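Asks: got a structure for you, letters missing:
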């Protein structure tokens, strides 16, 4: 089915609301055949989901993991590049938040579900962003629409 969807134009690196790609899913399921097909179509091996996981982080099947790691090596993906990719999202958010603040943006603004910038940073473990926001006196105990504080989210996501 996957090959059929791709043949008809499905985006190999499409993302869901949690930024999971088809390769994240195939790796999680330990489906080496799907991983091979996706990699043949240039699936993004460095794609980060909202938990900060790349497809290989989620793979528990040794044969599938060996394939993904071999594919990473073939593409010249080094540990340094992996580390840089992981830090890029946090650095981007920090830069965006600093710019937003410098332009008079409300650091206490809330999203559609009542989540604050602090909530978003807490989910991803973005310590530098959290430190900046707290230094600007963003309320540490602010809640989203579910009543969750940033501390709940940091704990839930293992941060």
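Replies: Happy to help now that I have it. As the structure is a computational prediction, the values presented were derived from the model and not from experiment.
Asks: okay, CA-based contacts and neighbour counts for the rest of this
Replies: Fine.
Asks: packing partners for the longest helix seen in the chain?
Replies: The longest helix of the chain (DSSP state H) is helix 79-102. Applying 3 or more CA pairs under 8 Å, 6 or more residues apart in numbering; DSSP states H and E, we find helix 79-102 packed against helix 127-135.
Asks: mind listing what's buried in the helix it packs on?
Replies: For helix 127-135, the neighbour count (16 or more other CA atoms under 10 Å) marks 129-130, 133 as buried.
Asks: ok, and for whichever helix or strand comes after that helix, which residues are buried?
Replies: Per DSSP states H and E, helix 127-135 leads on to helix 150-156 as the next helix or strand towards the C-terminus. Residues of helix 150-156 classed as buried: 150-154 (neighbour count, 16+ other CA under 10 Å).
Asks: Take these and write them to JSON lines, including distance to residue 22.
Replies: Below are the buried residues of helix 150-156 laid out as JSON lines (distance: CA to CA, whole Å):
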{"residue": "150", "distance to residue 22": "29"}
{"residue": "151", "distance to residue 22": "30"}
{"residue": "152", "distance to residue 22": "29"}
{"residue": "153", "distance to residue 22": "25"}
{"residue": "154", "distance to residue 22": "26"}
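Asks: got another, please set it beside the one above:
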């Protein structure tokens, strides 16, 4: 069993390492600087300098070079700079089991509860990798043991080692955290925000990195009540994230049949293609294939019926016989 736990821990660590490696040295990591370029050369150069500083900062942290990290912070580097996957330097230090860097970053203001694009906090990362010392340190410095990632998982849920599970369970008990309530917290907050939007007292913004909207999230996770309220708000049912996925792509991929039906009833584009040319059917859970085909046929039938009705209305429209008036010629 210990060998299996170790393998899972290594797999989790490698997965997070791969995220950073895909980014390091890439010029695609310009999160936070889009739209800041001004006309003229100076604005463009400034954006590139900021991007370079973020890349250098992350690399210095990953290398464990605290002196360079401190210098970069004095020069204005953002300690919570995130790459395209939403990973911060603190996430990476946790993954690397670099306790000294974790301490240095936290003491200098790093956000211990910042989630990456998948909602993983540094505590999720440390718990997944089985790093007891770092986990204890994060908890002692305000890490939320009741935080949930995008899959609704607590740090406890991604822990693979008995010692880590015991530690997190003890902390959950100590803090009196309602685990079931914590897992449903995202849906509760989203429903609250959606209702505020419906009443005209709120607004929803896409995720800064992925551009996923609240409708994407509700569709992927099957938050039916949230979805219904958002649809009442007349949000764009065919909105796209950074990969060109629409909400029905997300619902189809995660096997959310009821969501797919709701979106289809609101005439979402069942044939929409993402950035690599895939339709919702192409990315769908195999168990949903027949359902999606039926929904598309139903949509097509509704469109045909509507077109026929419009044709009949146009044909029966009485012709207006407006008398032609003789144009007056000024005297």
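Replies: Thanks, I have the structure now. None of these values were measured; they are calculated from a predicted model.
Asks: still on that earlier bit, ok, residues contacting the next helix or strand after the longest helix of structure 1?
Replies: Next along the chain after helix 79-102 of structure 1, taking DSSP H and E as the criterion, comes helix 117-124. Identification of contacts with helix 117-124 of structure 1 by CA atoms under 8 Å, 6 or more residues apart in numbering yields 50-52, 107-110, 127, 129-130, 133, 138, 140, 149-151, 153-154, 156-157, 159.
Asks: Repeat the analysis, applying 6 Å as the threshold.
Replies: Helix 117-124 of structure 1 is touched from outside by 51, 150, 153-154, 157, with contacts defined as CA atoms under 6 Å, 6 or more residues apart in numbering.
Asks: And for stretch 10-27 of structure 1?
Replies: Residues outside stretch 10-27 of structure 1 that contact it (CA under 6 Å, 6+ apart): 34-35, 43, 49-50, 55, 59.
Asks: Narrow those to just the buried residues.
Replies: Buried members of these, counted by 16+ other CA under 10 Å: 34-35, 43, 49, 55, 59.
Asks: Just the ones of the residues you listed in strands?
Replies: Among these, no member falls in strands (criterion: DSSP state E).
Asks: can you redo these as JSON lines with distance to residue 96 of structure 1?
Replies: Output for those, formatted as JSON lines (distance: CA to CA, whole Å):
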{"residue": "34", "distance to residue 96 of structure 1": "36"}
{"residue": "35", "distance to residue 96 of structure 1": "34"}
{"residue": "43", "distance to residue 96 of structure 1": "28"}
{"residue": "49", "distance to residue 96 of structure 1": "19"}
{"residue": "55", "distance to residue 96 of structure 1": "26"}
{"residue": "59", "distance to residue 96 of structure 1": "32"}
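Asks: Taking the residues you listed, tell me the two that lie furthest apart.
Replies: Greatest spacing in those, by CA to CA: 34 and 49 (18.6 Å).
Asks: The stretch 1-150 of structure 2: helices as residue ranges?
Replies: Applying DSSP state H, counting those that start in this stretch to the stretch 1-150 of structure 2 gives helices spanning 2-23, 41-63, 66-74, 89-95, 99-107, 122-129, 132-140.
Asks: can you tell me which of those comes nearest to residue 262 of structure 2?
Replies: helix 122-129 (33.4 Å).
Asks: what stretch of structure 1 does the closest one fall on?
Replies: Mapped onto structure 1 using TM-score structural alignment, helix 122-129 of structure 2 spans residues 22-29.
Asks: chain center to the matching stretch: distance?
Replies: Put simply, stretch 22-29 of structure 1 sits 14 Å off its chain's centre (CA atoms, centre = their mean, to the nearest Å).
Asks: Once aligned, what mean separation remains between that stretch and structure 2?
Replies: Once fitted to structure 2, stretch 22-29 of structure 1 is off its aligned match by 0.8 Å on average (mean CA distance after the TM-score superposition for structure 1).
Asks: Give me the buried stretch members for that stretch, please.
Replies: If you call a residue buried by 16+ other CA under 10 Å, then stretch 22-29 of structure 1 has these buried ones: 22-29.
Asks: And for the closest residue in space to residue 256 of structure 2 that isn't next to it in sequence, the neighbour number?
Replies: Nearest non-adjacent residue to residue 256 of structure 2, counting by CA to CA, 6 or more residues apart in numbering: residue 222, 5.9 Å away. As a burial measure, residue 222 of structure 2 scores 21 neighbours (other CA atoms under 10 Å).
Asks: Now do the same for residue 222 of structure 2: its match in structure 1.
Replies: Using TM-score structural alignment as the criterion, residue 222 of structure 2 maps onto residue 125 of structure 1.
Asks: Could you measure from that match over to residue 153 of structure 1?
Replies: 9 Å (CA to CA, to the nearest Å).
Asks: before we move on, the earlier item: unless I'm mixing things up, the match of residue 222 of structure 2 is touching residue 158, no?
Replies: No. The pair residue 125 of structure 1 / residue 158 is not scored as a contact, 8.3 Å apart, by CA atoms under 6 Å.
Asks: picking up where we left off before, closest one of the contacts of stretch 10-27 of structure 1 to residue 92 of structure 1?
Replies: Using CA to CA, residue 50 comes nearest to residue 92 of structure 1 of the contacts of stretch 10-27 of structure 1, at 14.2 Å.
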